[in-house]
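Novice: Kindly return the folded structure for what I paste below:
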Amino acid sequence: MPVGLVVVSHSRALADAAVELARGMLPGRELAVGVAAGDVDGGLGTDATAIADAIAAVDSGDGVVVLMDLGSAVLSAETALELVDDDVRERVVLSPAPLVEGLVGAAVTAAAGADRDRVAAEALRGLAPKQAHLGG
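Specialist: Sure, this is the predicted structure:
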């Protein structure tokens, strides 16, 4: 099973759309992606327990890369790590990559069978093509 990915967003619609885009790059390929988005009432927000559950759901033992949208999503992801077992926590990377671009790169790399560190590194390179094109 490939490295698992978790998308953490304040918006369920945003997270689902980002996952749909990433999956669109991999037709017919297997990819373990969990989504923890929105608050418990279906509104905007993040939930550390949902993030911990998503990590557990996609963890095959090869590691998990967590991508977050902004602000409190990062804080909730950090709190989620406190809720998972120590052995799981050691396999998780909280990525500072941009959510959409990072997810696409991570998904393609994970589906190719790369290890957790390579998947996380590819997520971080998510903005490079746009930066190169725009000269920034």
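
Novice: CA only for contacts and neighbour counts going forward, please
Specialist: Will do.

Novice: residue ranges of the helices in the protein, please?
Specialist: 12-24, 48-58, 72-83, 86-89, 99-111, 116-124, 128-134 (DSSP state H).

Novice: and this one, so I can compare the two:
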Amino acid sequence: MTDPVGIVLVSHSAAMAAGLRELLHELGSGAVPVVLAAGTEDGGLGTSYELILRAVAEADHGAGVVVLPDLGSAVLTAVTALEDHPRADVLLVDAPFVEGAVAAVVTASAGAALAEVATAAQDARGFRKF
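Specialist: As a prediction, this is how the structure comes out:
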């Protein structure tokens, strides 16, 4: 099997993103690279353009990268960073943060291609809990 699609979590909170990454690590059996671009470089709440670029580079193992932002300025910062450094194999996905990340990691762990992983994350918007 080739290396799986990488996932970047862009969040205002490093603690929140770390908790989600812990869950994703279990669901993906540790095989899917999940990298955080969460909080500011000095450890505060917020988002960082530089952390996003570094996270994309770290998550990229050759199959592409799905970038999932939580909300607000995380979306705006991710859009700016990815527009400034465009790559066909890096997709910013409009998906619910937790459910989208879970769907993306499960799909990536099965060896799916970048487009399929992105679609799985987007489709998570329609998941019903009950």
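
Novice: returning to what we had before: so which of the helices of the first structure gets nearest G38 of the first structure?
Specialist: helix 12-24 (5.3 Å; CA to CA).

Novice: Give me the helices and strands touching that closest one, please.
Specialist: For helix 12-24 of the first structure, the packing partners by 3 or more CA pairs under 8 Å, 6 or more residues apart in numbering; DSSP states H and E come out as strand 4-9, strand 33-37, helix 99-111.

Novice: so of the ones you listed, which one's packed in deepest?
Specialist: For those, ranked by mean neighbour count under the definition mean count of other CA atoms under 10 Å, the leader is strand 4-9 at a mean of 30.

Novice: Give the aligned range of that strand in the second structure.
Specialist: Mapping strand 4-9 of the first structure onto the second structure (TM-score structural alignment) gives residues 6-11.

Novice: To what extent does the matching stretch diverge from the first structure after superposition?
Specialist: In the superposition against the first structure, stretch 6-11 of the second structure averages 0.3 Å from its aligned positions (mean CA distance after the TM-score superposition for the first structure).

Novice: my guess is D16 of the first structure contacts V35, does it?
Specialist: Yes: in this structure, D16 of the first structure sits in contact with V35. The criterion is CA atoms under 8 Å, and the distance is 7.5 Å.

Novice: sorry, back to before: could I get the helices of the first structure as TSV with distance to V40 of the first structure?
Specialist: Below are the helices of the first structure laid out as TSV (distance: least, CA to CA, whole Å):
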stretch	distance to V40 of the first structure
helix 12-24	11
helix 48-58	9
helix 72-83	13
helix 86-89	23
helix 99-111	21
helix 116-124	28
helix 128-134	35
